[in-house]
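[1] Dropping the sequence and predicted coords here.
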Amino acid sequence: MSLNKRARSFGQWLALGSVVGAVCGVASAVFLYLLDQATHVRTSHEAIVYTLPLAGLGIGALYARWGTPIRGGNNLVIDTVHEGDKQLPVRMAPMVLLGTVLTHLFGGSAGREGTAVQMGASLADAVAHRFRVSPATRRELLAAGIAGGFGSVFGTPIAGTVFGLEVVCVGRMSYEALVPALVSAVVGDLVTRSLGIHHTVYPTPAALPLTPGVLGKWLLFGVAVAGVAVAFVELVHFLKKRLEKSVPSLPLRMALGGVLLVVLWKVVGTSDYLGLGVPTIERSFVDPTLPPEAFALKLLFTAITLSAGFLGGEVTPLFFVGAALGNVLARLLGLPLDLAAGVGLAALFGAAANTPLALSLMAVELLGAGVLPHVVIVTVTAYLLTGQRGIYPAQRIAQLKHGGPLLSRLVPLRDVESQPGATPGEQPPPEPPATHEGSR
């Protein structure tokens, strides 16, 4: 490629990536502002949680009427990156924003990344169709939308860049989208911050020398993280299948989920496990008296919320679970409390989402370089031990985690999960349905 062609290509990515990043940044700023207001209202008037079943009924009716094309959530986004047939509906952005804000307003335990990724991808696809780009460029802009949404909603543009490249395919990075993803994530973060959004500031753990003894502790830590990640993934998939089979109606299913959450809320006797749970995440870094069951209860609240169909994502709840788990393991293994909480925060989601590199970088952006190499060791260990499973069934597999040759074709994770004894690549996977319900 000549210098002029390279310059034109780079200029195109700067322009298109900046447009995608700008719209992602604005969308994330609006979303985070509304989410903050919803959380404030709920914490100030906790009685509103009693109406969560009615909220579920209403959100479910809204999605049953107008949301059928977008109910696949993050899985629909990943499928679109690979299959590239239909445009992501523009309605995905406002509907997932509204649904997530209402979920948090009434007390559902969900996160932010699902909403940010879906808003970013749908807006990026609108940009791609507006400028009539090629199919290859469109796929790269979709990755840029994922990166811009993720990076701007958490204030971690480098992790957002790698997440956009890493999440669509387990075992292979989409480097062709590197420049637009980086531009989108950086611009999106700058725009979100310029609109007055402030992200949570976590403590910066002191550096800990990596000795053989410390390494052994981190390996045990990684095993524990993998076990909890597997428990979360399997519980969400199990509850989702059982609820869909027992209660086919989405509004009724969400109402039932709301009832279960209200009952669980009253049984545990605290509101710590509702919403994002950021105060408890912060507490995990400093409080050696944090209840040891906190991570398990947050996992249960989140699994019920997402399985029932409420909107949001998994990142922040899994940050809670991972940080609280790290707090417990720090006390058991004799590790620094703040460092273990920070490593657990990043490693659990990295293992559950099959994105170990992105979450290791995210830990550095959130907590400082002192978490290296500890977070990488734990995250990669947990990622490998979780096997061929994850919270995004639409992820494609290019190579099995335990090694071996590259597969003859990219296999959706959902096919491996549904046939655990089969060898991927032996049989063509079944044609996916028009929409894939999953992570939101």
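    That came in fine, so what should we check first? Numbering: from 1, shown residues only.
[2] C-alpha only now, for contacts and for neighbours.
    Fine.
[3] roughly how far apart are Gly99 and Asp79?
    Distance of Gly99 to Asp79, computed by C-alpha to C-alpha, to the nearest Å: 22 Å.
[4] What are the buried residues along stretch 173-186?
    Going by neighbour count (16 or more other C-alpha atoms under 10 Å), the buried part of stretch 173-186 is 173, 177-186.
[5] let me redo that: stretch 25-45
    25-29, 31-32, 34-35, 38-39, 42-43.
[6] Phe320 falls within a strand, correct?
    No - assigned with DSSP: H, G, I helix; E, B strand; the rest coil, Phe320 falls outside any strand and is helix.
[7] Next, count neighbours for it.
    Neighbour count for Phe320, taken as other C-alpha atoms under 10 Å: 30.
[8] cool, and His82?
    16.
[9] got the contact list for it?
    Arg139 (C-alpha atoms under 8 Å, 6 or more residues apart in numbering).
[10] do you know how far it is from Val167?
    12 Å.
[11] got it, and Trp265?
    When distance is defined by C-alpha to C-alpha, Trp265 is 33 Å away from Val167.
[12] Those two: which has the busier surroundings?
    Neighbour comparison, Trp265 and Val167: the larger count goes to Val167, with 25 against 20 (by other C-alpha under 10 Å).
[13] nearest spatial neighbour of the more buried one, skipping sequence neighbours?
    Excluding the flanking residues, the one nearest Val167 by C-alpha to C-alpha, 6 or more residues apart in numbering is Thr355, at 6.0 Å.
[14] Report how many residues lie close to the one you found.
    The local packing of Thr355 (other C-alpha under 10 Å) involves 27 other residues.
[15] Would you agree it is in contact with Glu166?
    Yes - using C-alpha atoms under 8 Å, Thr355 makes contact with Glu166 at a distance of 6.0 Å.
[16] thinking again about what came up before, would TSV of the buried residues of stretch 173-186 with distance to Leu16 be doable?
    What follows is those, written out as TSV (distance: C-alpha to C-alpha, whole Å):
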residue	distance to Leu16
Met173	21
Ala177	12
Leu178	13
Val179	10
Pro180	7
Ala181	10
Leu182	12
Val183	9
Ser184	8
Ala185	12
Val186	13
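[17] could those go into a markdown table alongside secondary structure?
    Shown next, in a markdown table, are the buried residues of stretch 173-186 (three-state DSSP):
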| residue | secondary structure |
| --- | --- |
| Met173 | coil |
| Ala177 | helix |
| Leu178 | helix |
| Val179 | helix |
| Pro180 | helix |
| Ala181 | helix |
| Leu182 | helix |
| Val183 | helix |
| Ser184 | helix |
| Ala185 | helix |
| Val186 | helix |
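[18] Next up, a structure to set beside the first:
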Amino acid sequence: MSLRLKRAILRSRKKSFHFLNLVTLSEERTLMMLAVVVGLASGISAFIFKHMIDGVYHFCCSAEPSSSLSSGHWFRVFLPAIGGLLGGLVIYFFAKEAKGHGVPEAIYALRRRGGRGRPRVVLVKSVASAFTIGTGGSAGTEGPIIQIGAAVGSSIGQLFNVSPAYLKTLAAAGAAGGMAAVFNAPIAAVIFAMEVLLREFTTQAFSMVVFSSVIASVTSHILLGDNTFLPSPAFGIQHPAELGLYFILGIIAAPLASIFSKTLFFAEGFTDRFKKIPDPIKAMIGGLIVGVIGLFLPQILGAGYFEVTDILSPGGGATTWGMLLLFSLVIGKIICTSITLGSGGSGGILMPSLFIGAMMGSLYGQFAHTIFPNIAPAGAYALVGMGLIFSVVANAPVTAIVMMFEITQDYRIILPLMFSVTITMIMARQMGEVGIYARVLLARGVKLDGGEAHDPVMTMTASEVMVKNIEIVSQNMTVERLAQIIDESHHTGFPVINGQGELVGMVTYVEIHKAYQDRVDLQKTLIEKIMRSDLPLSDPEDVLVDVVRRMQESETDRIAVVEPDNPKRLVGLITRADIMSAYRASP
């Protein structure tokens, strides 16, 4: 090869290398571009989600004889039940992780699954929440859109095969983008993602969350218009002595928020006890109860946006609604939101928290006006009350303060709000209140404050403990042959499969012993006649504490681990012996 040809090849390689440097972005630039894409996708998802809820709502309005979902007509009784059933069916058959508030599920995915989520959650959560909220279920939109946004960010991150650490950040960025788009509050969305979801601060994570939040907010402005989420007149402090009234309001808000948090958590645990009732039926029953209550208090139906707007408007509900009605709405909203979400409905707690806070503040403001006529209007106390309840329920005081400013565009309320939130959070800490998100997650083995538990049952997942090489038996095998296998094996039970290799049940020495006591013909009786078909199941990513709880509730010593998308596809088996081995192997 000539010297001239070698030099030409070398120059060509240098040019190619330079070209690749131009088109191959650095890791940081790539992540920022992905954050922009996540923000754009979250903004569009929020737009579609909002219109889905509006579509269901307007369809119900056109179907109802009185043409008004807040009319208190008898037709209202059945709509939340129908919405709960439809939403429950969608969740049950397509993505069970879409059940619940949305925020705890998003945090769980960040903590336990490295930010990984199935793309189908975006659609399933949107549809289920639209059915729940659009038909009058007492829930908000922020929880679903946060989970939807997190699923969008996770899906995009998985598509580009980013590292686990960055995948979590993209999921949080998507959640922030969704919240920013719905509430027109990009700053509060960023703070919420850092304060509640990630609970850590790094420059890169902050930058990605900001990028996503800003792009989502701009996208929302283009698609939905530049509107304040909760327009309100300017409120402020008429006299410095009014801080004393806000001090008392802060003290009152803490126990009320704690009652809401505990009631909601109790409702979720209570409905979980009824294992034999399918989840969609639970959601339908819950919707029916809410519909009955809504017949007498129609204001508690739905998210409560219009009622809160009326409370904040000049001459609105803060001054015209009676104290008895305001008190009834506080209690009714706590009960109906707890029933809606506790029974399996899909929705968030932010808007119900704002509703409860607005009614509480209005009630307090009206009472204060009877003693001090020259103080700020009752609407000012309603506005502060909204931030107080949410700060305790979500355990996010900074988010609450910033969000109330952004969604109202009223800076004058910041001073009394900051003062009252501080008092409320001190009171809540003294009461041991940790917020609903922390309660739900702690029950699933995720500890938000003070690090995570070192108990392996609280931290390990089913995939880390399960046995993959499983001995199985056919449903067409005789009981006599099964008894022989158990005698020859060190196992005392086996998963049962059909001719297609699908999991159909579980059989142990307990069923054999019962068959022997019942004097059945062991030579002719097949396993399918004695096996347990209502066996408990687990996903590979389920935390081990949930696995143990299911085993205890089902009174069994083993649980089958199946694919999330196919509960008949067996991937592993966990026994009590496997769990004890995990204990012994833990440091």
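    Noted; the coordinates are in hand. Bear in mind that the values here come from a model prediction, so they are computed numbers and not experimental data.
[19] TM-score for this pair?
    TM-score for the superposed chains, counting by TM-score structural alignment, normalised by the length of structure 1: 0.84, backed by 406 aligned residues with a C-alpha RMSD of 2.7 Å.
[20] ok, now which ones touch the equivalent of the residue nearest to Val167 of structure 1 over in structure 2?
    Aligned by TM-score structural alignment, Thr355 of structure 1 pairs with Ala396 of structure 2. Counting by C-alpha under 8 Å, 6+ apart, Ala396 of structure 2 touches 192, 195-196, 390.
[21] and which of these is nearest Gln238 of structure 2?
    Distance to Gln238 of structure 2, by C-alpha to C-alpha, is smallest for Phe390 among the contacts of Ala396 of structure 2, at 24.9 Å.
[22] what kind of secondary structure is Leu290 of structure 1 in?
    coil.
[23] That one and Ser284 touch, don't they?
    Yes - counting by C-alpha under 8 Å, Ser284 is a contact partner of Leu290 of structure 1 at 6.8 Å.
[24] Check the contact lists of these two and give me the overlap.
    324, 327.
[25] okay, the two: which has more neighbours?
    Each of Leu290 of structure 1 and Ser284 has its neighbours counted (other C-alpha under 10 Å); Ser284 has more, 29 against 16.
[26] OK, contacts around the aligned partner of the more buried one in structure 2?
    Per TM-score structural alignment, the equivalent position to Ser284 of structure 1 in structure 2 is Ile311. Contacts for Ile311 of structure 2 (C-alpha under 8 Å, 6+ apart) come out as 317-319, 358-359, 362, 379, 382.
[27] now do 7 Å
    Ile311 of structure 2 makes contact with 317-318, 379, according to C-alpha atoms under 7 Å, 6 or more residues apart in numbering.
[28] what do you get for Leu76 of structure 1?
    By C-alpha under 7 Å, 6+ apart, the contact list for Leu76 of structure 1 reads 435-436.
[29] counterpart of it in structure 2?
    Counting by TM-score structural alignment, the partner of Leu76 of structure 1 is Glu105.
[30] Mean per-residue distance, the helix or strand where that match lies versus structure 1.
    Assigned by DSSP states H and E, Glu105 of structure 2 falls within helix 103-112. Averaged over the aligned pairs, helix 103-112 of structure 2 sits 1.9 Å from structure 1 after superposition, using mean C-alpha distance after the TM-score superposition for structure 1.
[31] tell me, whichever helix or strand comes after that helix lands on which residues of structure 1?
    Sequence order places helix 120-134 as the next helix or strand after helix 103-112 of structure 2, per DSSP H and E. Helix 120-134 of structure 2 corresponds to residues 91-105 of structure 1 when matched by TM-score structural alignment.
[32] and that stretch, how far from the chain's centre?
    How far stretch 91-105 of structure 1 lies from its chain's middle: 16 Å, per C-alpha atoms, centre = their mean, to the nearest Å.
[33] which parts of it are buried?
    Neighbour counts over stretch 91-105 of structure 1 (16+ other C-alpha under 10 Å) mark 91-105 as buried.
[34] want to throw the buried residues of stretch 25-45 of structure 1 into JSON lines with secondary structure?
    JSON lines is the format used below for the buried residues of stretch 25-45 of structure 1 (three-state DSSP):
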{"residue": "Gly25", "secondary structure": "helix"}
{"residue": "Val26", "secondary structure": "helix"}
{"residue": "Ala27", "secondary structure": "helix"}
{"residue": "Ser28", "secondary structure": "helix"}
{"residue": "Ala29", "secondary structure": "helix"}
{"residue": "Phe31", "secondary structure": "helix"}
{"residue": "Leu32", "secondary structure": "helix"}
{"residue": "Leu34", "secondary structure": "helix"}
{"residue": "Leu35", "secondary structure": "helix"}
{"residue": "Ala38", "secondary structure": "helix"}
{"residue": "Thr39", "secondary structure": "helix"}
{"residue": "Arg42", "secondary structure": "helix"}
{"residue": "Thr43", "secondary structure": "helix"}
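[35] Of the residues you listed, which is the nearest to Val153 of structure 1?
    Comparing the buried residues of stretch 25-45 of structure 1 against Val153 of structure 1 with C-alpha to C-alpha places Ser28 closest, at 5.4 Å.
[36] Helices of the stretch 301-440 of structure 1, residue ranges please.
    315-333, 337-352, 356-367, 374-385, 413-418 (DSSP state H, counting those that start in this stretch).
[37] how about those helices, which one is nearest Lys240 of structure 1?
    Comparing the helices of the stretch 301-440 of structure 1 by C-alpha to C-alpha, helix 413-418 comes nearest, at 13.8 Å.
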